[in-house]
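K.L.:
Have a look; sequence and predicted model below, questions after that.
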Amino acid sequence: MADALISVLLEQLAKIAAQEAEKEIRLVVGVKKEVEKLKNKLQTVKAVLNDAEKRQVKEEAVKLWLEKLKDACYEMDDVVDEWNTAVIKLNIQKEEENAADITPVLKKKVCSFIPSPSCCFLQADKLDMRRDIAHKIKEINGKLNEIVTEKSTYGFELTRGPTLEEIERQKTTSFVDVSEICGRDKVSNYLVSILLGNCSEEERNFHVISLVGMGGIGKTTLAQLVYNNRVVQAYFDIKMWVCVSDPFDQCKVAIEILESIERQSPNMISFQILLEKICDKVRGKKFFLVLDDVWTDDHTKWEQLKNALKCGSHSSRIIVTTRKSKVAEMMESAKTVNLEVLSNEDCWLLFSKIAFFDRDVEQRRQLEDLGRQIVEKCKGLPLAAKTLGSLMRFKRSREEWKSILDNNLWEFEDVEKNLYAPLLLSYYDLSSPLRRCFSFCAVFPKDYVYSCDELVFIWMAQGYIKSKENMEIEIIARDYFENLAMRSFFQDFEKDKNDGKIKKCKMHDIVHDFALLMSKNECFTINSNIGLETDYKTTRHLQLEISKEAQFPKSIYSAKNLRTLLFVNESDYMLSTLFQHFRCLRILTLDCKYGGMLKELPDAVENFIHLRYLNLVNYCGDALPETICNLCNLQILNIEIGGTEFRKLPQRMDKLINLRHFNLDMKFDWFYVKFPRRFGRLTSLRTLNYFSVSGKDDNERCKLGELRNLNHLQGTLIINGLGSEVDACEAEKAQLKNKIGLHTLVLWFEEWDDEEIIREKDVLVLNALEPPPNLEYLKIGCYKGPTIFSNSIMSLTNLKKLDINFLCLEHLPPLGKLPFLESFRIECNDRLKKVGVEFMGIEGSKKEEKDDIIITVFPNLKSLIFFNLIEWEEWNGIGGEEEDCIRFTIMPHLQELSIGECLKLKSLPNFLRTTPLQELNMNNCTILKERYKRGIGEDWPKISHIPNIIIDYKYVQRDGQEL
């Protein structure tokens, strides 16, 4: 991890050198040389870091040396960031001086909010501030000089490969005691079935079957179990077992394959000759090859060997075990088995076979309750059950067993050596930035549900993500997460239904313990009843949970260098005190969701000049303090509104020039929050989930045109307040069509007291907004125009979901030809009387060819909902519009139809008979209820084929059966 920190520092120091060349922000004489010295020393240390990180596992002195190095680097990072912050604030003030629209009164007001570090540039004591930074740089240089001098005493080697030599990679074989394996019968039987060809899938070439899972989950054991199956042994002509490990040596693998076949070592070294020999040996034969512990995902290293093996029979099979799902993809696996953890009972059986070996029934009875609690720590991981079973085997007393139960696993040498060795291999296979990202996860408690977006933003805020030219840092960070996920560091994935990307996940308890081990003394998760007297001087990342009755652990104030504080609090207790400490924070979460309320954010928030990530959960204040606008490094601002009091944002948010993600989480889309003027200057924004247009009486009103230059926006955008003060000209200025990264758009028009009025102006505004072309979900509320998107609706070719309500529509838009529309909902309309061919989008269809043609209407619609259309009387199908040469297929994928509060609707269209409709809801529809009454209604036969029918919230037919 020190390697990644040093790399970031070297980049920052290079920037300081460039800035120092500018006269206005030059440091005091001599500091440029100090910066160069720092760079040289860091480069010297960086060259031996790989060796140092390997040796710290067994050498305590080296570990302490690395701790000193990291402390110095963190301190240096803070100083460099303080300098950069001052430069940013200087540039902001220069822009304010030159801005014609800022009055002298406002300038004075702005300056009062600027904290002393940056204000010093414009005042007489600016030289003192620069001297202060210069002094800190020289002081750190002295500390680093001692560390560099001390380095020579350890005899470090220069940078080499990342694999730890101290961690032995066990050479696996095919031999196993089958009687010792628990809980794998089902998956082993499945694999045997595939190996024997007892499956429906036919492959032109041999099957590659990948077993994927975290270290210690039992991939090799399962492969051994299948390999030794008597039926499998008899079925294949040739059986081969190769432990591949890392690095992937093509010649070594080829030699071991030949050794497995010939039972002797080949006396050849040419890779070409080895492949020719393999091809000859397997030609036309059914072979079974196990490639155990594959790490490389480089396709070129596998390709030639795979081609040689193709000489075998098509019934040949290869099983690959790996920790990386990307390896399974690279091997072009026909089947990928993601190995799951054992059940609690199977884990207990595995543990007890070892722990209670050669013990009598009475000893087992006395220790079983503690044993079962110890097994719960394993969380289904076979290696953990074996390791702990071996540890307990020679411990006789309940006191000894209780000690193991009550302490962290890594505190026991045997456990650390055996259980964490496989995880260390995975850890040191990561790049240095990825190691930092992984170990940071230890700050969250066990069983925590990680949000992918949350991790990505936090890693960004901590500076863990190495930037690349012309690539968004969010994309790089997301790749980091995917990399860790595919290496089995996470599990229990919850994926997005639309794009299949991981949204949430968990971390296995053993992996979490390992992360704690790797971040020892840096990451802590505590509550007020734990560690009251602990010294947290070395703590960098802390999750603190305080209940209402608990005593506040004042010992955490010793964590002066804290960079992350995740504060879960049931009240606003001690906030003002907290804000006087922890000046180095990059991440701050204030979470009062467990019954408490965060009523006010102190003005002292401006003390956190390094802050990049601010997350306020259950915030119940009416506003944010103006001083928050001085956090010029802030990148992510999340506010979860806990009440209805929150009404406005700070006036000078435009100073948050580094803000990339601003999320207002509110209970209702239409909730109104006043946005400040000049908000549109935040051109770095990628996320803006909510935006309000201010009213006409506001001197500092925020216009819709502020969105004009925010073209990097992605995801969801809710726009509220599209009322009397927004005209078509202002709507066009918003340039929504240029925000191609948006996939969800919600437009809320202003509610008027007179709900009957038709507003023609709404039509002009809506058409002028021109939604972005890649939109997938559109919702329109409180719209009072008689038509909707009459011209541009067909341009939304990616639209999947459309919701519209509070309308005066007289005709529905022509949605039938939208190729990907899956859901349409319309509600609260008091003008619509008829739905017909205009809704289908086929009005005016004409014969264009001599042969018959088929037009598909609503080709992907699955859900259709009509609610509270109080004047709706008719719903017609195609009727007379269909000609002899034109045939229509209508809603071929419709699954759900719901009609509620439509008192005047007389009947349903005939085309519903030809749809695959699975559920029909009709609630408070007086006429329909009588016409479609089960068994006796005149139109019941038209819907009787639908499996599930609900009328007035009660099933009348379920799964085709009468209720």
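P.N.:
Received it, and whenever you're ready, just let me know what you need. Not measured: the values here are computed from a predicted model. Numbering: from 1, shown residues only.

K.L.:
For the rest of this, base every contact and every neighbour count on C-alpha atoms.
P.N.:
OK.

K.L.:
Please verify my assumption that Ile374 contacts Asp406.
P.N.:
No. Using CA atoms under 8 Å, Ile374 makes no contact with Asp406, being 9.1 Å away.

K.L.:
higher neighbour count, the two?
P.N.:
For Ile374 versus Asp406, neighbours defined as other CA atoms under 10 Å are more numerous around Ile374 (22 against 9).

K.L.:
Show me what the host helix or strand of that one is packed against.
P.N.:
Using DSSP states H and E, Ile374 falls within helix 361-378. Helix 361-378 is packed against helix 344-355, helix 382-392, helix 398-406, helix 509-518, with contacts defined by 3 or more CA pairs under 8 Å, 6 or more residues apart in numbering; DSSP states H and E.

K.L.:
put this beside the first:
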Amino acid sequence: MGGIGKTTLAQLINNDDRVKRRFDLRIWVCVSNDSDFRRLTRAMIESVENSPCDIKELDPLQRRLQEKLSGKKLLLVLDDVWDDYHDKWNSLNDLLRCGAKGSVVVITTRVEIVALKMEPVLCLHMERLSDDDSWHLFERLAFGMRRREEYAHLETIGRAIVKKCGGVPLAIKALGNLMRLKKHEDEWLCVKESEIWDLRQEGSTILPALRLSYINLPPHLKQCFAYCSIFPKDYVMEKDRLITLWMANGFIACKGQMDLHGMGHDIFNELAGRSFFQDVKDDGLGNITCKLHDLIHDLAQSITSHECILIAGNKKMQMSETVRHVAFYGRSLVSAPDDKDLKARSLRSFLVTHVDDNIKPWSEDLHPYFSRQKYLRALAIKVTKLPESICNLKHLRYLDVSGSFIHKLPESTISLQNLQTLILRNCTVLHMLPKDMKDMKNLKYLDITGCEELRCMPAGMGQLTCLQKLSMFIVGKHDGHNIGELNRLNFLGGELRIKNLDNIQGLTEARDANLMGKKNLQSLNLSWQREISSNASMERSEEVLCGLQPHSNLKQLCISGYQGIKFPNWMMDLLLPNLVQISVEECCRCERLPPFGKLQFLKNLRLKSVKGLKYISRDVYGDEEIPFPSLESLTLDSMQSLEAWTNTAGTGRDSFPCLREITVCNCAKLVDLPAIPSVRTLKIKNSSTASLLSVRNFTSLTSLRIEDFCDLTHLPGGMVKNHAVLGRLEIVRLRNLKSLSNQLDNLFALKRLFFIECDELESLPEGLQNLNSLESLHINSCGGLKSLPINGLCGLHSLRRLHVLGCDKLASLSKGVQYLTALEHLYIHGC
């Protein structure tokens, strides 16, 4: 049964802190009705890499997945499985064997035969909620914090309504959120006695409680919810995209002084509050996503079956004349549909949603198509060229050509006077926007993220005073192109990147940007382009940054290429108290950092090529009792002058209480790292050999990576002597490392050990035999390795996986291999 809580339980397991600590990787894949093995493999890779996978063929996809999973303890959740194709699941099981011992696969399904064919170790049948539990859930949602005497007169009716939900949590949540808005007894009776409870549609999986919840929505909410059926099941919907599509289709009406986006924000929140949206996530920077439960998606599709159509995979296109909204998902539209495919001449939405960036763009002439669909309001498509005839789409309000190979937008685009949203993300060869874009007075969203070939903005962008999103502004030198064009754009929100700040002449001009007046901005990226040599130019750079003070609501700040010696007062005095992420990059002359330790919400700090900085000391910590109270991740990259990082808080127990990960890269003079007990992951790359001595102070490490110490012949004595919980050790490109002596003797918790490109390493230490917990040993491209130690392998009773690749001088395996009684996978290649 759907809505019983299978996915919710799986999510609770997946997100539990104990589970996070136990597994190296956690992968979540929604299978649903599309169990295409290639799609599932790609989805798993993307989950691990947290980025799109551009591999198309199944074999290389499988190899990539095995590389990512090899030797790692994995929790894989396959949610909402319908197919029981035995061979397919056997193939997946074979792929997963490369993981470490203790890996787990969790499957949720409504179909019992699917569960049985998977041959699970444990099969849990989710039961309906008891009457008491059902009432408690409903009561909490419908009455909230109200005192019982305030709703006692509604309890009998409420219990009757709950009884009709049949113990299904999804139905109870929907009704509970609905009844919260109803205060009078006659309204409650109307729901209890509704004929919807008695209607049974043959073959329908839609719960009556969900239909009731929909029927009780206000009309404008009904439209907005139903439109969501245009997306596939389990699709991650972006809040801002939803709102702009609602706006484009006229589903949102102005109310008083509130703008359309503000109304859309309220509609989204109300639908979420009524449980129509689930998995609502906020990244802390204003980017919010959500999904539809599959039963809620079924409801939306049943409502819009004659108006909205979703064509997924390679299904044949069939559209009736009543269709108004069509979306293509995961199919390659190499050409526009023929006229016979588009009987509906009054389409309002035509959206092509790709699963990856390799879908070929339309390359043919789209003029005939645009001449037919003159009532189109929302268009998303990947093309090689937009024709001038796009101006025929007079009603177009939403245009998304992300990832297209277009060099410029046609000048006729400015004729789209109703256009509200223009998305050009990752149009990597786009070098020109229409010169009269200032005339597009209704434009509210312009996203040019990733359009790195753009060299200038059209003149007069400051006239687009309705803009609420402008992802990038390129500062020019001349009137109509300078920073002052931002002055009146005070509704801007989300992310803003300002490039070519070299073209600003001083403090007064910088202040013309009026960044302090842009209270909705969440993220600001300020970047200079040219290397500055003169003192006058450095002073001008300092003046410019001083004049670009943003509003205190800002959460993310990146400063790149700044050539001043000191930071402005608004940074030194911490007038941005809400910052969550800070990145300072390529600031070659800065000698002193602001007191970032005083920022209460700062989670991520990245310092790269701040070449004038010699010390991280008291002035960075500030005078707080607990410096850096929320910091979780710290990166020091290419800090060539940095000599010392001292923990002025003394023992280190009072500073960095939440710091979990430190990365130090290309810091040649840094000789010491302070002991920080909370750190679990440490990566040190191409830095001073002396800095490795600090590793011994990080006794809580679970993962350590040492990389690119080419002059090192031996690891410093006792470097990993006291690491009782270290589970993963990677030694990478220590090209002159000859021996490890007894460095590994005391790593009793070590489970995964990697030696990669250690050219001079001739043998592994005999002390390897003490690694009783070791499960995976990977030796890759160690050209000098001649043998594996006989005694060193004897004690590896837990070793399940041994990989040896590219070790030219390794003539044979030692006799010690016979003692690897737990070995399951032996992979030797290029030896």
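P.N.:
Sure, I can see it. As the structure is a prediction and not an experimental result, all values here were calculated from the model.

K.L.:
circling back: let me have the helices and strands packed on helix 361-378 of structure 1 in a markdown table, extended by distance to Ala477 of structure 1.
P.N.:
Below are those laid out as a markdown table (distance: least, CA to CA, whole Å):
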| stretch | distance to Ala477 of structure 1 |
| --- | --- |
| helix 344-355 | 35 |
| helix 382-392 | 31 |
| helix 398-406 | 37 |
| helix 509-518 | 19 |
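
K.L.:
ok, and which of those helices has the densest surroundings?
P.N.:
Comparing those by mean neighbour count (mean count of other CA atoms under 10 Å), helix 382-392 ranks first with a mean of 23.

K.L.:
Check the alignment and tell me where Glu750 of structure 1 lands in structure 2.
P.N.:
When structure 2 is aligned by TM-score structural alignment, Glu750 of structure 1 is paired with Gln529.

K.L.:
That match: neighbour count?
P.N.:
14.

K.L.:
Just confirm it contacts Asn500, I think it does.
P.N.:
Yes. At 5.5 Å, Gln529 of structure 2 counts as touching Asn500 under the criterion of CA under 8 Å.

K.L.:
Show me what the biggest helix by length in structure 1 is packed against.
P.N.:
Criterion DSSP state H: the longest helix present in structure 1 is helix 60-98. When contacts are defined as 3+ CA pairs under 8 Å, 6+ apart, helix 60-98 of structure 1 sits against helix 2-20, helix 49-55, helix 116-119, helix 126-151.

K.L.:
Could you say which one of the ones you listed comes nearest to Phe679 of structure 1?
P.N.:
helix 116-119 (22.3 Å; CA to CA).

K.L.:
What residues of that closest one count as buried?
P.N.:
By neighbour count, with 16 or more other CA atoms under 10 Å as the criterion, the buried positions of helix 116-119 of structure 1 are Pro117, Ser118, Cys119.

K.L.:
which residues in the stretch 301-450 of structure 2 form helices?
P.N.:
367-372 (DSSP state H, counting those that start in this stretch).

K.L.:
make that the stretch 201-350 of structure 1, sorry
P.N.:
For the stretch 201-350 of structure 1, the helices defined by DSSP H, counting those that start in this stretch occupy 219-227, 230-235, 250-262, 271-282, 299-309, 325-330, 344-355.

K.L.:
how distant is the longest one from the center of its chain?
P.N.:
A distance of 42 Å separates the centroid of the chain from that of helix 250-262 of structure 1, by CA atoms, centre = their mean, to the nearest Å.

K.L.:
Also the first one?
P.N.:
Mean C-alpha position of helix 219-227 of structure 1 versus that of the full chain (CA atoms, centre = their mean) differs by 33 Å.

K.L.:
which helices and strands sit right next to that helix?
P.N.:
Packed against helix 219-227 of structure 1 by the contact rule (3+ CA pairs under 8 Å, 6+ apart) you find helix 185-195, strand 287-294, strand 317-322.

K.L.:
What's the local residue count around Gln895 of structure 1?
P.N.:
Number of residues near Gln895 of structure 1 (other CA under 10 Å) recorded here: 18.

K.L.:
Structure 2: which residue goes with that one?
P.N.:
Per TM-score structural alignment, Gln895 of structure 1 is aligned with Arg660.

K.L.:
what does Thr539 of structure 1 give?
P.N.:
By TM-score structural alignment, Thr539 of structure 1 lines up with Val323 in structure 2.

K.L.:
What distance do you get for the nearest residue to that match once chain neighbours are set aside to Ser229 of structure 2?
P.N.:
Spatially, and ignoring its direct neighbours in sequence, Val323 of structure 2 is nearest to Glu307 (4.1 Å; CA to CA, 6 or more residues apart in numbering). Distance, Glu307 of structure 2 to Ser229 of structure 2, by CA to CA, to the nearest Å: 10 Å.

K.L.:
out of those two, which sits in the more crowded spot?
P.N.:
Ranked by neighbour count (other CA under 10 Å), Glu307 of structure 2 and Ser229 place Ser229 first, with 25 against 20.

K.L.:
and the more buried one, that's in a helix?
P.N.:
Yes. Assessed with DSSP: H, G, I helix; E, B strand; the rest coil, Ser229 of structure 2 lies in a helix.

K.L.:
so who does it touch?
P.N.:
Ser229 of structure 2 makes contact with His297, Ala300, Gln301, Thr304, Cys308, Leu310 under the criterion CA atoms under 8 Å, 6 or more residues apart in numbering.

K.L.:
Tell me which residue of structure 1 lines up with it.
P.N.:
With TM-score structural alignment as the criterion, Ser229 of structure 2 pairs with Ala442.

K.L.:
would you say Tyr783 of structure 1 is within a helix?
P.N.:
No. Going by three-state DSSP, the assignment for Tyr783 of structure 1 is coil, not a helix.

K.L.:
nearest residue to the equivalent of it over in structure 2 other than its sequence neighbours?
P.N.:
Alignment note: Tyr783 of structure 1 maps to Tyr562 in structure 2; criterion TM-score structural alignment. Distances taken as CA to CA, 6+ apart place Cys587 nearest to Tyr562 of structure 2, at 4.8 Å, with adjacent residues excluded.
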